[in-house]
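Colleague: Fold the stuff below for me.
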Amino acid sequence: MQILVDQKFQSLGFAVHLGAIHFPVQVTESPAGLVESLQAEAESRQAEMMGEAASSDPIIASIREAFKICGKDPSRYRPSSEALLRRVMSGKDLYFINNVVDAANLLSLGTGLPVGCYDIDQINGDITLRVGTENETYEGVGRGSINLEGLPLLADDQGPFGTPYSDSLRTSVTETTTNFLLILFGLNIEVDYLEQIADAADLIYSQYCIPEDKLAELENELEEDQLNEV
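Modeller: Sure thing, here's the model as predicted:
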């Protein structure tokens, strides 16, 4: 599987960096530690923002600008990270789905970056990041049919399946998901920041989502790679 970027983005005038990380996962109810971390991050962000609008967060503001350039009004179609932070700023309770999705929400809430959660086994062929065209839609998770025109989106051989606004039901994470793809939507974002988020994602998913036997295998592979480098 390859991840490609449509050449149209070269003419839009903003940096495009995608982070793609594959994790073997076991989907469960979120453990107490993950729930507590999300609640603590929510409190931290409330204190950090000091009543300011979620759209004033510098990372969210950059993503909103990318939406505008692509042709989507970010005040009607908010980046998922902005929608999550707005919920926190309004004092609404966080919602908890499962450990894999909640770990992504922890990452997004803390960084301001939209992230996508996908079941790799439901993706067909290579992935392309492109801008949605007229009459393109899909069933979004908890949102019904989404008008994709003007949205940066991910598509496979079957069609669009993910955006930094809302992901599709077709490739969503369920209790049967074992092969997970996390996408970091670095639209109008510096690559150094994206690399920091990828490192944080490794830590979060290793702690809360990767089965112990698979984690041991990954650690052994890393050790072997380091020995080969030496």
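Colleague: alpha carbons only for contacts and neighbour counts from here, please
Modeller: Will do.
Colleague: Wait, a strand at Asp213?
Modeller: No. If the criterion is DSSP: H, G, I helix; E, B strand; the rest coil, then Asp213 is helix and not within a strand.
Colleague: Pull out the buried residues from the helix or strand where Asp199 lies.
Modeller: Using DSSP states H and E, Asp199 falls within helix 191-208. Using 16 or more other CA atoms under 10 Å as the test for burial, helix 191-208 gives Val191, Leu194, Glu195, Ile197, Ala198, Ala201, Ile204, Tyr205, Ser206, Tyr208.
Colleague: For the nearest residue to Thr174 once chain neighbours are set aside, give me its contacts.
Modeller: Once flanking residues are discounted, Thr174 sits nearest to Val27: 7.3 Å by CA to CA, 6 or more residues apart in numbering. By CA atoms under 8 Å, 6 or more residues apart in numbering, the residues touching Val27 are Asn98, Asn99, Val100, Thr174, Glu175, Thr176, Thr177, Thr178, Cys209.
Colleague: I have a second one here; can you model it like the first so I can compare?
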Amino acid sequence: MVLATGITGNASVGTQVAKFNAIAEARLAAGPEAEFPEIQAWRRTFSRMGLKPTQYRCASESLLRRFRKERALPRIHPLVDLCNAISLAFATPVAVFDVAQISEGLEVRPANGDERYLTFSGQTENPGAYEVIFADALGRAHARRWTNRQSGHSAVGDTTAAVLIVAEAMHGSASVDIPELVTAVADGLRSAWAVTPETMTLSRLSPRFEFSA
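Modeller: Got it, this is the predicted structure:
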């Protein structure tokens, strides 16, 4: 988890993005993303949730597939571009939420079935009961199928100033890799935005991160 304020849309992250893209390119040169242990672990997790893993993919697998085919990702916002590049390099889902659009925090939990999810095209969906979502106090689903897709409601935009960044992994070396990923995100924030982020690694024994929303 990374919390940061002072985010703007005019930071320069090209050098950092190129560095992480190069790491992803090297990994993909050795084999497709489906063979990465990070991706295989999420595929197993999706299967246990009753989802077909080649129909619903974790966000990092989707990014890696697109990057492998197009050799680049579209530019969206400097912070999103940076986090997408880090997600590619670590083959790990990285979600970036606009804190101002979250009501009273987020909880990763099974859906009741009446939560509302806003797509990036502006349509409203209701996640199925028991689907794993990121839910806030107003019943908004800020992510569907756990690490499959974020909501357009809390997506980073031109007015975003405070962000919550979440990275999650299931593979065997996740306890080592996630702190390295968090460090990469924090270093990127300090370099591009000159901010001091707050970081924390959650676990089964320490499952909460307090932040203002």
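Colleague: Give me the TM-score for this pair.
Modeller: Taking TM-score structural alignment, normalised by the length of structure 2 as the basis, the two superposed chains have a TM-score of 0.78; 193 aligned residues with a CA RMSD of 2.6 Å.
Colleague: returning to what we had before: for the contacts of Val27 of structure 1, give me JSON lines that also has secondary structure and distance to Gly112 of structure 1.
Modeller: Below are the contacts of Val27 of structure 1 laid out as JSON lines (DSSP: H, G, I helix; E, B strand; the rest coil; distance: CA to CA, whole Å):
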{"residue": "Asn98", "secondary structure": "coil", "distance to Gly112 of structure 1": "20"}
{"residue": "Asn99", "secondary structure": "helix", "distance to Gly112 of structure 1": "19"}
{"residue": "Val100", "secondary structure": "helix", "distance to Gly112 of structure 1": "18"}
{"residue": "Thr174", "secondary structure": "coil", "distance to Gly112 of structure 1": "24"}
{"residue": "Glu175", "secondary structure": "coil", "distance to Gly112 of structure 1": "27"}
{"residue": "Thr176", "secondary structure": "coil", "distance to Gly112 of structure 1": "29"}
{"residue": "Thr177", "secondary structure": "coil", "distance to Gly112 of structure 1": "26"}
{"residue": "Thr178", "secondary structure": "coil", "distance to Gly112 of structure 1": "27"}
{"residue": "Cys209", "secondary structure": "coil", "distance to Gly112 of structure 1": "21"}
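Colleague: Kindly indicate the member of the residues you listed with the most neighbours.
Modeller: Of all the contacts of Val27 of structure 1, the most densely surrounded is Val100 (28 neighbours; neighbours counted as other CA atoms under 10 Å).
Colleague: what's the counterpart of it in structure 2?
Modeller: Alignment note (TM-score structural alignment): Val100 of structure 1 maps to Leu79 of structure 2.
Colleague: any idea how far its match is from Glu61 of structure 2?
Modeller: 19 Å (CA to CA, to the nearest Å).
Colleague: where along structure 1 do the strands fall?
Modeller: Ranges of strands within structure 1 are 3-5, 16-24, 115-119, 127-131, 137-140, 144-147, 152-156, 159-162, 179-187, based on DSSP state E.
Colleague: list the contacts for Thr124 of structure 2?
Modeller: By CA under 8 Å, 6+ apart, Thr124 of structure 2 lies in contact with Arg116, Tyr117, Leu118.
Colleague: Buried ones from those residues, can you make that a PyMOL selection?
Modeller: In PyMOL, a selection of the buried entries from those looks like this (16+ other CA under 10 Å):
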select buried, resi 116+117+118
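Colleague: What is the nearest of the contacts of Thr124 of structure 2 to Leu51 of structure 2?
Modeller: Set against Leu51 of structure 2, the nearest of those by CA to CA is Tyr117 (18.4 Å).
Colleague: Aligned to that closest one, what sits in structure 1?
Modeller: That one, Tyr117 of structure 2, aligns with Tyr138 by TM-score structural alignment.
Colleague: Looks like its match contacts Thr163 (just checking).
Modeller: No. Judged on CA atoms under 8 Å, Tyr138 of structure 1 makes no contact with Thr163 at a distance of 10.5 Å.
Colleague: And the residue nearest the centre of structure 1?
Modeller: In structure 1, the centroid-proximal residue (CA atoms, centre = their mean) is Val115; its distance is 1.0 Å.
Colleague: List the contacts of that residue.
Modeller: Shown in contact with Val115 of structure 1 (CA under 8 Å, 6+ apart): Ser80, Ser81, Ala104, Ser108, Pro164, Leu182, Ile183, Leu184, Phe185.
Colleague: cool, and Trp42 of structure 2?
Modeller: Trp42 of structure 2 neighbours (CA under 8 Å, 6+ apart): Cys58, Ala169, Met170, His171.
Colleague: Save the residues you listed as JSON lines, and put in distance to Met1 of structure 2 and neighbour count too.
Modeller: Shown next, in JSON lines, are the contacts of Trp42 of structure 2 (distance: CA to CA, whole Å; neighbours: other CA atoms under 10 Å):
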{"residue": "Cys58", "distance to Met1 of structure 2": "18", "neighbour count": "24"}
{"residue": "Ala169", "distance to Met1 of structure 2": "12", "neighbour count": "20"}
{"residue": "Met170", "distance to Met1 of structure 2": "15", "neighbour count": "18"}
{"residue": "His171", "distance to Met1 of structure 2": "18", "neighbour count": "17"}
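Colleague: What is the nearest of the residues you listed to Ala4 of structure 2?
Modeller: Closest approach between these and Ala4 of structure 2, by CA to CA: Ala169, at 21.2 Å.
Colleague: Spit out the contact partners of the closest one.
Modeller: Contacts of Ala169 of structure 2 by CA under 8 Å, 6+ apart are Glu38, Ala41, Trp42, Thr92, Pro93, Ile178.
Colleague: And the residues you listed, which is closest to Ile133 of structure 2?
Modeller: When the contacts of Ala169 of structure 2 are compared for distance to Ile133 of structure 2 (CA to CA), Pro93 wins out at 14.3 Å.
Colleague: Tell me how far the aligned partner of that closest one in structure 1 lies from Pro79 of structure 1.
Modeller: For Pro93 of structure 2, the aligned residue in structure 1 is Pro114 (criterion: TM-score structural alignment). The gap separating Pro114 of structure 1 from Pro79 of structure 1 is 6 Å, by CA to CA.
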